[in-house]
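Asks: Whatever this is, show me its structure:
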Amino acid sequence: MNSIISILRENIDVSDELIAAIDASFAVVEFDLDGTVLNVNESFMKLTGYEEDEVVGQHHSMFLPEEMLNGPDYEMCWADLRAGKRKQVEVPCITKSGDRIWVEETYAPVRNSDGELVKIVRFGVNVTERHEMVADLQGKVDAIRHSHAIVKFDANGIILNANRHFLAAMGYDLSEVVGQHHSMFVGEEYAKSSAYQAFWRSLANGESKIRQFKYFGKDGREVWFEATYSPVLDVYGEVIKIINLAVDITDEVSELIGLKSTLEVNFAEVDEHIEGVDRKCETAEQMFRQAQAHLEASNIASGVLVGCVGETLERMTELRSVSDHVFDTVIEGDVAAVALENAVDRLRDGAGENSELAEQIDNLDECVTESSRILTSLRLELKEMLNRMAVVSLAIEKHGDVTGQMTSEMHGIQTSLDAAQNAIATIGQSTEEMALTIGRSREVSVVLAR
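Replies: Now for the predicted structure:
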């Protein structure tokens, strides 16, 4: 390292402390004019992992990746250095272990006392961390540039620049927008509003804004952006420009507007159906009220009918008992008539030749015969009546069963009516809840379409 120190002492009046500071801060390499390594310091060896004897006598190219050596820039750089031009570059450097680091290098040609170039000294600083951070940041910037519409404004809203995504979305060329105000993209009414003026005042005061913006393209069509307006400050905290990063959401907004229209049509149909349900519920309630009134009257009538049936059955039972007694009496009369006929026959045998007595016996026989005929007819009529009464009694009994069943069914009908009325009330409540839900859904659809 004595040669480096000697060069510094020959050309600059510096102290040992300053030389030590430079030696500790920079990775220093001496090259001849062809790029061959003449000397290196400790900082360089720590940076690259090489020992001094591994690099002295080697060419500068051993530290560079292959892709840099094949380009014309490398030879041009050494040509400039041999011509006495100073160079400052940031290049990748390959260490002994094969790792790639980034070094910010300053190449300074060195002249002797006669002004002739004798060597070149390189001062290097490891900037790998900074380079990677910048590369990462640049990658993010490139990603934003390729995916976002970007517009730059001054603090007053004058357009400074715009990228191709923004211009393509709006239909303008760059020359048509640079120097114009942001208001050229918004409607005239909004551009004159106090809200718009307040928006730009807040940006000029350093406040960021994130919002959806409706622009109007060159052809007048609506273009929607999800935009972030970010003020950029100088070292004094003053706003020097405003960057708008935006994403074109026109298709999404169009879909939402179409969805809103579809929902409105469907909501109208649902409203119509709900109104129809309400009308039918009202009609059903009226019919149930009428049915209730008829059922109450039927209950009263059935009660009377049950009572009448019971009373009729009781009277029929008494009538049948009397009829049975009469029938039994007629039977007894038939028996008596037969005995009387037998007695008449014996009287006729005993009368002999007495014509007057025979005549009286004949009259008696005629009366007995007529009485037997009348009794026989009465017996037949009574028997037929009894048969009919039996049928009527059976019918009345069955009618009583039917009437009882009817009463039970009426109770069932009452229960069903009550359940149906409850169901109608539930339907009415459901339709009210449905209407509330439809209203809230409408509100959501309106918000989505904004």
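
Asks: okay, CA-based contacts and neighbour counts for the rest of this
Replies: OK.

Asks: State the number of residues packed around I243.
Replies: Using other CA atoms under 10 Å, I243 has 22 neighbouring residues.

Asks: the strands in the stretch 201-350 of the chain, which residues?
Replies: Along the stretch 201-350 of the chain, counting by DSSP state E, counting those that start in this stretch, strands occupy 209-216, 222-233, 239-248.

Asks: May I see the buried residues of the first one?
Replies: In this case it means strand 209-216. K209, Q212, F213, K214, Y215, F216 (16 or more other CA atoms under 10 Å).

Asks: Would you tell me which one of the residues you listed comes nearest to E10?
Replies: Using CA to CA, K209 comes nearest to E10 of the buried residues of strand 209-216, at 60.1 Å.

Asks: What is the burial count for the closest residue to that closest one other than its chain neighbours?
Replies: Closest residue in space to K209, ignoring its immediate chain neighbours: Y229 at 5.1 Å, by CA to CA, 6 or more residues apart in numbering. A count of nearby residues for Y229, using other CA under 10 Å, gives 20.

Asks: so Y229 makes contact with Q212?
Replies: No: taking contacts as CA atoms under 8 Å, Y229 lies outside contact range of Q212: 10.8 Å.

Asks: Tell me which of the strands of the stretch 201-350 of the chain approaches Q405 most closely.
Replies: Comparison of the strands of the stretch 201-350 of the chain against Q405 by CA to CA identifies strand 209-216 as nearest, at 74.2 Å.

Asks: Now show me the structure for the sequence below, then we'll compare the two:
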Amino acid sequence: MFGKRSSLADEAIAKLAALDRAQAIIEFNLDGSVLTANENFLAVVGYSLAEIQGKHHSLFVEPTYKESAEYRDFWAELRQGEYRAGRYKRLAKGGREVWIRASYNPILDRSGKPYKVVKFASDITRLIAEETERQGQIAAIHKSQAVIAFSLDGVVLEANENFLEAMGYTLPEIVGQPHRTFVDADHARSPEYHDFWSKLRQGAYVAGQFRRIAKGGREVWIEASYNPILDASGRPYKVVKLATDITAQVKLLADLKRLIEQNFSEIDSAILRSNQEASEATQAAGSTADNVQTMAAASEELAASVAEISQSMVKSRDATDNAHGQVIGAAEFTQKLAQATTAMSGIVGLIQSIAGQINLLALNATIESARAGEAGRGFAVVAQEVKSLAGQAARATEQIVGEIDNVQAVSQQVVGALATIQGSVERMRDHVISAAAAVEEQSVVTRDMSGNMQDAASAVAAIAQNILAISGSVGSVSQAVATTKEAARVLAR
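Replies: This is a model prediction of the structure:
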């Protein structure tokens, strides 16, 4: 008997020792004052035993809770021997928050009355923090996304407000209904849909964009993930879908794609037309450049010819001016000769006395020939002959009478002929002067025209180069538009 009791006592002591190693333990009087605490408890709250022994349990709770009726009832129930257990937030040294999973155990005396309270506790601060974070994440998911849960056979278990709002149902309308309620009939019968649920039942994750049917047949597009939830053994037991309504975005992308196709089609046509027009303009500019170059060369030749003609006309004008002067001199000389012969016909009888004055006449003739210049050279010869004849005048008096008549007749003819020649030369001189002026004006015009044609040839060549550059730029734009079009198509997928 005593041996059995000793064995039970040893076992009890061993169990208490095991509890002391594994648990945070603290003992209180029924008034809540601390009797003792083990090292595990002291480590959790950060106090030494001396700092808490004799202090009230309220040292470990928040002031507001300490003053509450709930806290008073908590200790009243313990004093009555009632057991309390749960998760509790407590304050460690310095006000640090700790969470514990604890049981408050009233200890009874032999009469069954409680006389103290022993608390066994575990520090679950980290667990609570992790749970709080998970709960916060779940709350955030429910706030921002549509969430619905299905059994593995696709029956709706529950759904949040976001899902109900997106699909237009109330919760009672869909709980217990199959997932195919939200897809069109053809898709529900397809092998693809069957494979979809087979993957989920095998624990495979499925995500993507999905077309779904809301209440009343309204089309809805969602970006969703179907997430199999595993039990403790790693086996899937339900599926939770997280979704975002992207109907507006899908419609916008469809409109954008249609707009892209329309606008880029117009751009392609415009670029094609620009290329064709640039090619035609390049050809036209090339032909124009050749024609202008030919005209420029012809203008240069014309300018050179006109310049030669102008120089010839200047020489002709100078020659005409010279001839005009000579004719005038000859006319003056002939007129004087006619006057002289007329005088001689009246003084044949006085020829002897005139012979004496021939030297004076020769002197006058010499002076007149010098005054006449080049035209008077012939007259100077005549004057010289007169001087010679002065010595022979006596012997030739008889011949002079006959010759004077002949000279008078010839002089009259010469005067008439010279008058005619003078008129013709004057008219020709006027024509040459007018022609020279016209040719000079034409020379100026042809020089300007030649210069302008050269400028035009250069300008046409520059235009041709610019058109080629434009054509190249249009080609670059075409390539850039093609690249942009492809990028826009990718964005619109």
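
Asks: Tell me how the two chains score on TM-score.
Replies: Scored against TM-score structural alignment, normalised by the length of structure 1, the superposed chains reach a TM-score of 0.81; 439 aligned residues with a CA RMSD of 3.7 Å.

Asks: that older thread, which residue lines up with the residue nearest to K209 of structure 1 in structure 2?
Replies: With TM-score structural alignment as the criterion, the equivalent of Y229 of structure 1 in structure 2 is Y226.

Asks: which residue sits farthest out from the middle of structure 1?
Replies: Among the C-alpha atoms of structure 1, the one most distant from their mean position (CA atoms, centre = their mean) is that of E353, at 129.2 Å.

Asks: measure that residue to V110 of structure 1 for me?
Replies: Distance from E353 of structure 1 to V110 of structure 1, counting by CA to CA, to the nearest Å: 202 Å.

Asks: Map R122 of structure 1 across to structure 2 for me.
Replies: Aligned by TM-score structural alignment, R122 of structure 1 pairs with K119 of structure 2.

Asks: That match and A102 touch, don't they?
Replies: Yes: the pair K119 of structure 2 and A102 passes the contact test of CA under 8 Å, sitting 6.6 Å apart.

Asks: one step back: distance of the residue nearest to K209 of structure 1 relative to N244 of structure 1?
Replies: Taken as CA to CA, the span from Y229 of structure 1 to N244 of structure 1 is 4 Å.

Asks: just to revisit the earlier point, what about the strands of the stretch 201-350 of structure 1, which gets the closest to G57 of structure 1?
Replies: Among the strands of the stretch 201-350 of structure 1, strand 222-233 comes nearest to G57 of structure 1, with 51.0 Å by CA to CA.

Asks: packing partners for that closest one?
Replies: With contacts defined as 3 or more CA pairs under 8 Å, 6 or more residues apart in numbering; DSSP states H and E, strand 222-233 of structure 1 has these neighbours: helix 194-204, strand 209-216, strand 239-248, helix 250-351.

Asks: 10 Å instead?
Replies: Strand 222-233 of structure 1 is packed against strand 149-153, helix 164-170, helix 194-204, strand 209-216, strand 239-248, helix 250-351, with contacts defined by 3 or more CA pairs under 10 Å, 6 or more residues apart in numbering; DSSP states H and E.

Asks: which residues touch the residue nearest to K209 of structure 1?
Replies: Contact partners of Y229 of structure 1, counting by CA atoms under 10 Å, 6 or more residues apart in numbering, are 150-153, 203, 207-211, 242-246.

Asks: again, but for E285 of structure 1
Replies: Neighbouring residues of E285 of structure 1 by CA under 10 Å, 6+ apart: R279, A291, A420, Q421, I424, A425.

Asks: Provide the contact partners of stretch 386-395 of structure 1 at residue level.
Replies: So stretch 386-395 of structure 1 is contacted by 312-317, 319-321, 323-324, 327, 380-385, 396-401 (CA under 10 Å, 6+ apart).

Asks: the longest helix in structure 2 is where?
Replies: Secondary structure of structure 2 per DSSP state H: the longest helix is helix 377-491.

Asks: how much space is there between A121 of structure 2 and A76 of structure 2?
Replies: Using CA to CA, we find A121 of structure 2 at a distance of 20 Å from A76 of structure 2.

Asks: Look at the two and report which has more neighbours.
Replies: Per other CA under 10 Å, whichever of A121 of structure 2 and A76 has more neighbours is A121, with 24 against 14.

Asks: How many residues are close by the residue nearest to the more buried one when sequence neighbours are not counted?
Replies: Spatial nearest neighbour of A121 of structure 2, chain neighbours left out: A102 (4.1 Å); criterion: CA to CA, 6+ apart. By the measure other CA under 10 Å, the count of residues near A102 of structure 2 is 20.

Asks: Please, which helix or strand holds A102 of structure 2?
Replies: strand 97-108 (DSSP states H and E).

Asks: Would you pull up how far that strand lies from the middle of the chain?
Replies: Here strand 97-108 of structure 2 is found 72 Å from its chain centre; the criterion is CA atoms, centre = their mean, to the nearest Å.
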